[in-house]
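> what's the 3D shape of this:
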Amino acid sequence: MIELVFATNNLHKLEEVQAVVGNRFRILTLADIDCADDIPETGDTFQANASQKSGYIYGKYGYNCFADDSGLEVQALDNEPGVYSARYSGTRDMEKNIDLLLQRLADHTDRHARFRTVISLRIGEAEYFFEGTVDGKIGFERQGEGGFGYDPLFTPRGHSRTFAQMSGAEKNAISHRAIAVAKLAEFLRTTY
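Coordinates of the predicted model:
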């Protein structure tokens, strides 16, 4: 069984990833390696942030690991909130972030958006990247109680319900993170 550290404190992300990779891989959390550090995330792209996080864990703790950076890109807002998705309003309060997004989109009819994930995998000195995206649109109000982040606003293309209205299994089957993690898992299966 392959052990990898997932460089996140987000339990929702951990649940999504474990559901995709199954029991072939043992995913360790930051808590499992006694890491309570505030891991730097100062890049201006998803790839830079993911690389910075995986590099930090590998460099300081010596574990093979992967890290992701994800966010929502809204076409009419020049791909905002992008890498600032989790702190779009200047805080990590998702209700405020959602309110700000709806406010900035109020006068826009173009509601096209996409969720995007980039994963950086570090195995020894080598680094590999995997990306997943899911296109859709932003609604005019919150719908659904599930998911997290912008899920109550985002309806993926080809669907009539938001991510927040879907079960975890339904979302995991089509999410940006699931797509990127599937690429990661396939790489690990065929390479290691």
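> from here on, contacts and neighbour counts on C-alpha atoms
Noted.
> Could you list the buried residues of stretch 181-192?
The neighbour-count check on stretch 181-192 (16 or more other CA atoms under 10 Å) flags 181-185 as buried.
> Pick the one among those closest to Val21.
Checking the buried residues of stretch 181-192 against Val21 with CA to CA, the nearest one is Ala185 at 6.0 Å.
> which ones are touching that closest one?
When contacts are counted by CA atoms under 8 Å, 6 or more residues apart in numbering, Ala185 is found next to Val21.
> Wasn't it part of a helix?
Yes. Applying DSSP: H, G, I helix; E, B strand; the rest coil, one finds Ala185 inside a helix.
> How much space separates Glu80 from Leu11?
24 Å (CA to CA, to the nearest Å).
> Between those two, which is the more surrounded one?
Remark: of Glu80 and Leu11, Glu80 carries more neighbours, 18 against 10, as counted by other CA atoms under 10 Å.
> for the buried residues of stretch 181-192, which one is nearest Thr117?
Val181 (9.1 Å).
> ok, the residue lying closest to Pro156 once chain neighbours are set aside - contacts?
For Pro156, ignoring the flanking residues on the chain, the nearest one in space by CA to CA, 6 or more residues apart in numbering is Gly136 at 4.0 Å. Gly136 sits next to 112-114, 154-157 when contact means CA under 8 Å, 6+ apart.
> Can you report how many residues neighbour Ile2?
Neighbour number of Ile2 under other CA under 10 Å is 12.
> Another sequence for comparison is provided below:
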Amino acid sequence: MALTTGFPLLDSLISEDKIVEFYSLDRELLTLFYHRVIAVSSPVQVVLVGERGGLDPNMVERFQRIYGVTGEIRVRRAFKVEDVSQVLKVVRGEAVIVDPYQHRKCYSNIVKYLRLDGSRKYIFSFMDREREGSLFGAHSAGSILKLSRTKGGFKVEIIKSVTLGRLEIPFATWEIFGRSESGLIRWII
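Next up, the predicted model:
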């Protein structure tokens, strides 16, 4: 199955990009979002960078149940900064990569292996991409999207896109769990 966010509008905007990066300072929101992406994109390869945490199998299973998906998820973990390049070197095909820039060094090698096979990659970073992100990664990504909370949910800001200018797309909190309705628009039409 192809990488997807499960949000048709968002997917249509980033469908042509090989490397798409999602970032946020809100760890809870980004974690929830990438669990959803992993579940709806399964079968999928996932690379986790760091010693602890990263993937909650129960949350992925819940999302798979919500969306009626049963695909396999193959997980690889990179513990140290030196491991990131080595793990990315062997990943072939589409993949979700969680926090590859966590160590804030070796950017050029990491980006080199992200681009190596030319397949789509979704990257999720817990950082302020505009202030502390790698320049290599910013040049390689087709789209860079910022997730942030709003009063009634969250928004996705398209910070960089090959085809679009800056754009904000708001979502209600429950939409991440697959519940949405047309709201007032049903009364207008």
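> What's the TM-score once they're superposed?
Once the chains are overlaid, their TM-score stands at 0.28 when taken by TM-score structural alignment, normalised by the length of structure 2; 82 aligned residues with a CA RMSD of 4.6 Å.
> wait, doesn't Ile14 of structure 2 sit right on Phe22?
No. Look at Ile14 of structure 2 against Phe22 with CA atoms under 8 Å: they stay out of range, at 11.3 Å.
> Looking at the two, which one has more neighbours?
Remark: of Ile14 of structure 2 and Phe22, Phe22 carries more neighbours, 25 against 22, as counted by other CA under 10 Å.
> re earlier: state the distance from the residue nearest to Pro156 of structure 1 to Val21 of structure 1.
Distance of Gly136 of structure 1 to Val21 of structure 1, computed by CA to CA: 25 Å.
> swap in Ala169 of structure 1?
Noted for Ala169 of structure 1: a distance of 13 Å to Val21 of structure 1, by CA to CA.
> So which of the two has more stuff around it?
More crowded of Ala169 of structure 1 and Val21, by other CA under 10 Å: Val21, with 18 against 12.
> which one's the longest helix in structure 2?
helix 27-41 (DSSP state H).
> Only the buried residues of it, if you could.
Quick answer for helix 27-41 of structure 2 (16+ other CA under 10 Å): 29-41.
> tilt between whatever helix or strand comes next after it and helix 27-41?
Counting by DSSP states H and E, the next helix or strand C-terminal to helix 27-41 of structure 2 is strand 44-49. Counting by axes from the mean of the first three to the mean of the last three CA atoms, to 10 degrees, strand 44-49 of structure 2 lies at 150 degrees to helix 27-41.
> helices or strands up against the helix or strand following strand 44-49 of structure 2?
The helix or strand immediately downstream of strand 44-49 of structure 2 is helix 57-67, counting by DSSP H and E. Applying 3 or more CA pairs under 8 Å, 6 or more residues apart in numbering; DSSP states H and E, one finds that helix 57-67 of structure 2 contacts helix 27-41.
> Going along the chain, name the strands of structure 1.
For structure 1, the strands defined by DSSP state E occupy 2-6, 25-28, 65-74, 80-81, 112-123, 126-138, 154-156.
> any chance of those strands in CSV, plus distance to Ala48 of structure 1?
Shown next, in CSV, are the strands of structure 1 (distance: least, CA to CA, whole Å):
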stretch, distance to Ala48 of structure 1
strand 2-6, 16
strand 25-28, 22
strand 65-74, 9
strand 80-81, 16
strand 112-123, 9
strand 126-138, 11
strand 154-156, 25
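> got the residue ranges for the helices in structure 1?
Using DSSP H, helices in structure 1 cover 11-21, 46-61, 94-105, 168-174, 176-191.
> which helices and strands does the shortest one pack with?
Translated: helix 168-174 of structure 1. helix 11-21.
> Please repeat the previous calculation with a cut-off of 6 Å.
Contacting helix 168-174 of structure 1 under the criterion 3 or more CA pairs under 6 Å, 6 or more residues apart in numbering; DSSP states H and E is no other helix or strand.
> got it, and the first one?
When contacts are defined as 3+ CA pairs under 6 Å, 6+ apart, helix 11-21 of structure 1 sits against none of the other helices and strands.
> Could you pull out the buried residues of it?
For helix 11-21 of structure 1, by 16+ other CA under 10 Å, it's 13-14, 16-21.
> same deal with the shortest one?
Within helix 168-174 of structure 1, the residues that qualify as buried are 168, 171-172, counting by 16+ other CA under 10 Å.
> Just the closest of these to Ala126 of structure 1, please.
Nearest to Ala126 of structure 1 among the buried residues of helix 168-174 of structure 1: Asn172, at 27.9 Å, using CA to CA.
> Against Val17 of structure 1, how distant is Glu73 of structure 1?
The spacing between Glu73 of structure 1 and Val17 of structure 1, counted by CA to CA, is 21 Å.
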